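Asker: The following comprises the amino acid sequence and a computationally predicted model.
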Amino acid sequence: MKQLIICCTLLLCLMGCKKKEKDPELTNKDIARVLEQMTQFMIHDVTNPPLAGRFYSYACISGYTVMALNDSSVVPLKGVLNEFPDINTPLDSGAYSPQLSAILAMTGTAKKMQPSGKKFGDFEQQFLDSCRKIGFSDEIIAHSQSYANQVIKQIMPYAKKDRYHRISNYPRYTPLNTEGSWYPTPPAFFAPVEPYFNTVRPFFIDSAQAFKSVPPISYSKDKNSPFFKLLTGVYTEGGAGLTPEHREIAGFWDCNPFALKNEGHLMVGLKKISPGAHWVGITGIACQKAKVNFSKALEIYTVVAMGITDSFISCWDEKYRSNRIRPETAIRRLIDPKWKPLLQTPPFPEYMSGHSHISSTTATILTYYFGDNFSYTDDVEENYGLKSRKFSSFNEAAKEAAMSRYWGGIHFLDGIENGVNVGNAIGKHIVDELKANQIKPLNQSNKL
């Protein structure tokens, strides 16, 4: 009997020492899947560029918050972001996967914020089916969902307090229709987009006015004036003087969700992503090439999304303050009434260039994480019929994105150059905040 007890004890010890099976893991590609689905819904909803940045930001913040509660390498956002609240650890809901909870927090936040968010149900079901195939149990999935829901409930009030919801209560913006001011352009003559976006609370910068640009060159009919020099530059270099390469670059960075084309008697919207969506895609390319682990990739996506939003808040503040005329309108009035730009003019004032602004901010952030000589192939828009382009650095891509607006005939050169300057300044400010809060660039420990 004694020997039997000893044998049983040894057997139990051996069973206890048996190595536990490793929990299934998700990767940065799974984060990319969520953001790509968000992008598809934005295309369907014709989400404007500044608002797209806001949607990406809060979805990523929810996922990031889950990881900050579970991964000591992830710095909590309290004290890093403006007005970010204390986050309570969700109540014990059993065994869960932090990575899966982070993904479900992202989809759940997007579901609540995007107009087509309810359609995320189908995506979630497909995603969870794929999780079951790699070993996630129904119990883990249920507990992970419960954890995610508790985080979402704490993030949504923070999102609501950014004041975006108040915009609908502001008086309708009416174009001034004065000499030198912006006015809606063909073919659709859309109403101005987000004239009050500067009232939204930013994440890193103190306010929309924290990084004000120098004023734009003043409108003038005088053919010897600095403005007329800008005007003729767009007329010649953004029109008949375009090289094939410049045409290709302009088309590559168009990213105009409001673009239309005529089909018979109908005007049909073209499927195009926003500039922020393009840079979110570039972020994914970089994370996959560098084999960044799940937590760090989610951090990078989150910082990029918030940087894009802050950059839009700053840029839109200047746009509706200076309210400068678009090249298309000015050229038709002063030079050639039949002139058309290569690209369709977006529905908001010219100064400064939003592409220049947000591309420079994002490139500065990505350079901090990945380095200044990070080469990559940008195939983000291959699904929309655009050939991929190769870049030796993020800054090279940002400079090309900026100049694409000049060659496309929709921005003056000072609006581009000063957009780059302010965008870079915001990016550097964000990088300084990351450094101050010990949010570090990549190293070997961040890889899969």
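Answerer: That came in fine, so what should we check first?
Asker: going forward, measure contacts between C-alpha atoms and count neighbours the same way
Answerer: Will do.
Asker: in which helix or strand would I find the residue nearest to residue 417 when sequence neighbours are not counted?
Answerer: Leaving out its chain neighbours, the residue that sits closest to residue 417 by C-alpha to C-alpha, 6 or more residues apart in numbering is residue 356, at 7.6 Å. Element membership for residue 356, per DSSP states H and E: helix 354-370.
Asker: Show me which parts of the very next helix or strand once past that helix are buried, residue by residue.
Answerer: Per DSSP H and E, the first helix or strand lying C-terminal to helix 354-370 is strand 376-378. Across strand 376-378, burial judged by 16 or more other C-alpha atoms under 10 Å covers 376, 378.
Asker: Any chance you could list what contacts strand 376-378?
Answerer: Outside strand 376-378, the residues that touch it by C-alpha atoms under 8 Å, 6 or more residues apart in numbering are 282, 285, 286, 289, 388, 389, 390, 391, 392, 393.
Asker: how about the nearest residue to residue 201, chain neighbours excluded?
Answerer: Nearest residue to residue 201, sequence neighbours excluded (C-alpha to C-alpha, 6+ apart): residue 162, at 4.7 Å.
Asker: any idea how far residue 171 is from that neighbour?
Answerer: 19 Å (C-alpha to C-alpha, to the nearest Å).
Asker: Check residue 141 too.
Answerer: For residue 141 relative to residue 171 (C-alpha to C-alpha), the value is 46 Å.
Asker: So those two - more neighbours on which side?
Answerer: Comparing residue 141 with residue 171 by other C-alpha atoms under 10 Å, the one with more neighbours is residue 141, at 20 against 8.
Asker: Residue 105 reaches residue 34, doesn't it?
Answerer: No - assessed by C-alpha atoms under 8 Å, residue 105 is found out of contact with residue 34, at 10.6 Å.
Asker: Below is structure B, check it against A:
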Amino acid sequence: MKHIFICIAVLLSSDGIIAKVTSLSDSNIYRSAQFVHDWNAKMTDIIMEDGFSPAVIAKHYAYANIAAYTAAQPGFAQMYRPLTGQINLYTNPPFPDTSLMYDWRLCAIAAYRTIVNKVLYRSQYSDSMYKAQVEAIEEEYEEVKNGDDIVSRSIKHGESVAKYTIAWFKDDGHIKNQGRPRYNFPRGKGYWMPTPPEFADPLDPWFKTMRPLVLDSARQFKPLPPVTYDETPNSPFYDQVMQVYITSKNIDAEQKEIAAFWDCNPIKAWHQGHFVFNTRQISPGGHWMSLAKVGCDYKQVNMMEAIEAYTLVGISLFDAFISCWAEKYSSHSIRPVTYINKFIDSTWEPYLQTPPFPEHTSGHSTISAASAEILTRLFGEFSYQDSTEVRFGLPVRSFTNYHAAAWEASVSRIYGGIHFRRGCDEGNRLGKEIGGYIWDKLNLRKPRE
């Protein structure tokens, strides 16, 4: 049985008293980031079952980690600054009682659980994990004076921060968007229209109105416009269509593997005659949250460093989706399959299933580059193996750095037949700019390394 012996100190900073913290003889208790990794992995598992859209999934990752960061940060105030005032309208979350003692692991765990219970449908899938985590920590306090009080107080603090976060994000625009009427997308030459095989309505057309976390507005970063629509052979638009078409006709085994590896379609529809069924995959954001863990493992980070990594990636995913969706539902650009089926080859099918929203810019390109920029600035450049898609029957892929992975994710959309080159290139460029802006704007470390 592990026993904890405690001495107490009150930290001071230029801002005054920060928080009462514990100096433990067993200093390893915050060195492990396993609880943090477990919660982000569990969210990914539940999200795949729930079937949210890619953009909404990013929102869930961001909010859960913002709450966990805020709940645990006072215990690491010598190294980390609060998010208060750094995220739009996140101004006054609960602060722990500076005269009392907390276990910051429990604060974070309770925050994760409370947010998960609020935003995910099958949140009960996390109940057993939560119970096991709390019981393991409770055991450490069995012979500590007032140990039960420390445990209950820590859980209460995490829950109170999460409840504040829930009240804060009630006004983010999501509830209002859920109540909007059916989206009336523009019709005409060059505009997006529903695509096979589902011919579904446009997905998340109002996500562009969501409140950003760090960006000033959804249109703060603007891409070059899509290539001007033109049905004339040898025109620039026709040429980019032919690039997709010819690539698909000559796609090799490596390109197929790349396309499948980065497909990340949360709900993939399969049609066999009149029978239709869906399969679930990890989302684009879920894939990059998995790559955040790769960096954490490489650097052997502690608990707070892991929360920092997931928080930064979650925020970058969310704001990058808002920015990208603002462009998608401004230009309403046509998808390759629509043009090719009408003017080039009526029987052609892309290798990947076309998602139900406009083409320009590529969402995966945007969020991948944003995440890669954050992770590169946080962990530096290093080679790694990505096993995220092994659970879906795909092989491990190797990358020299995060931006190489983001570039491959971008070009995969051309191999898959679902995006044009400019949409991918501009998404990649803007994503990197967004990630850099978020990194520069959020000042979490004291001082930043």
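Answerer: Okay, I see it. Just so it is clear, the structure is predicted and the values come from calculations on it, not from any experiment.
Asker: and the contacts of strand 376-378 of structure 1 as TSV, adding neighbour count and distance to residue 423 of structure 1?
Answerer: Shown next, in TSV, are those (neighbours: other C-alpha atoms under 10 Å; distance: C-alpha to C-alpha, whole Å):
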residue	neighbour count	distance to residue 423 of structure 1
282	22	17
285	19	22
286	22	21
289	13	25
388	12	25
389	14	23
390	12	23
391	16	20
392	13	20
393	18	17
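Asker: Matching residue 161 of structure 1 against structure 2, which residue comes up?
Answerer: With TM-score structural alignment as the criterion, the equivalent of residue 161 of structure 1 in structure 2 is residue 171.
Asker: Just give the number of residues close to that match.
Answerer: Neighbours around residue 171 of structure 2, by other C-alpha under 10 Å: 13.
Asker: can you pull out the strands in structure 2?
Answerer: 6-13, 16-24, 267-272, 275-280, 384-386, 397-399 (DSSP state E).
Asker: Out of the ones you listed, flag the one nearest residue 123 of structure 2.
Answerer: strand 275-280 (17.3 Å; C-alpha to C-alpha).
Asker: Mean deviation, that closest one versus structure 1?
Answerer: Mean deviation of strand 275-280 of structure 2 relative to structure 1 after superposition (mean C-alpha distance after the TM-score superposition for structure 1): 1.7 Å.
Asker: Trace residue 131 of structure 2 over to structure 1, please.
Answerer: Using TM-score structural alignment, residue 131 of structure 2 pairs with residue 125 in structure 1.
Asker: which residues does the equivalent of the residue nearest to residue 417 of structure 1 over in structure 2 contact?
Answerer: Mapped onto structure 2 by TM-score structural alignment, residue 356 of structure 1 lines up with residue 365. If a contact means C-alpha under 8 Å, 6+ apart, then residue 365 of structure 2 has 406, 407, 409, 410, 424, 425, 427, 428, 431 as its contacts.
Asker: In TSV: those, plus neighbour count and distance to residue 86 of structure 2.
Answerer: Shown next, in TSV, are those (neighbours: other C-alpha under 10 Å; distance: C-alpha to C-alpha, whole Å):
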residue	neighbour count	distance to residue 86 of structure 2
406	27	27
407	17	30
409	26	30
410	29	30
424	25	30
425	20	30
427	30	25
428	29	25
431	34	20
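Asker: farthest pair in those residues?
Answerer: Longest span within those, C-alpha to C-alpha: 409 and 431, 12.3 Å.
Asker: Spit out the residues that contact those two alike.
Answerer: What both residue 409 of structure 2 and residue 431 touch, as defined by C-alpha under 8 Å, 6+ apart, is the set 365, 368.
Asker: Onto which residues of structure 1 does stretch 388-403 of structure 2 map?
Answerer: Aligned using TM-score structural alignment, stretch 388-403 of structure 2 spans residues 380-395 in structure 1.
Asker: can you count the residues close to the counterpart of residue 290 of structure 2 in structure 1?
Answerer: Residue correspondence to structure 1 (TM-score structural alignment): residue 290 of structure 2 is matched to residue 281. Using other C-alpha under 10 Å, residue 281 of structure 1 has 21 other residues around it.
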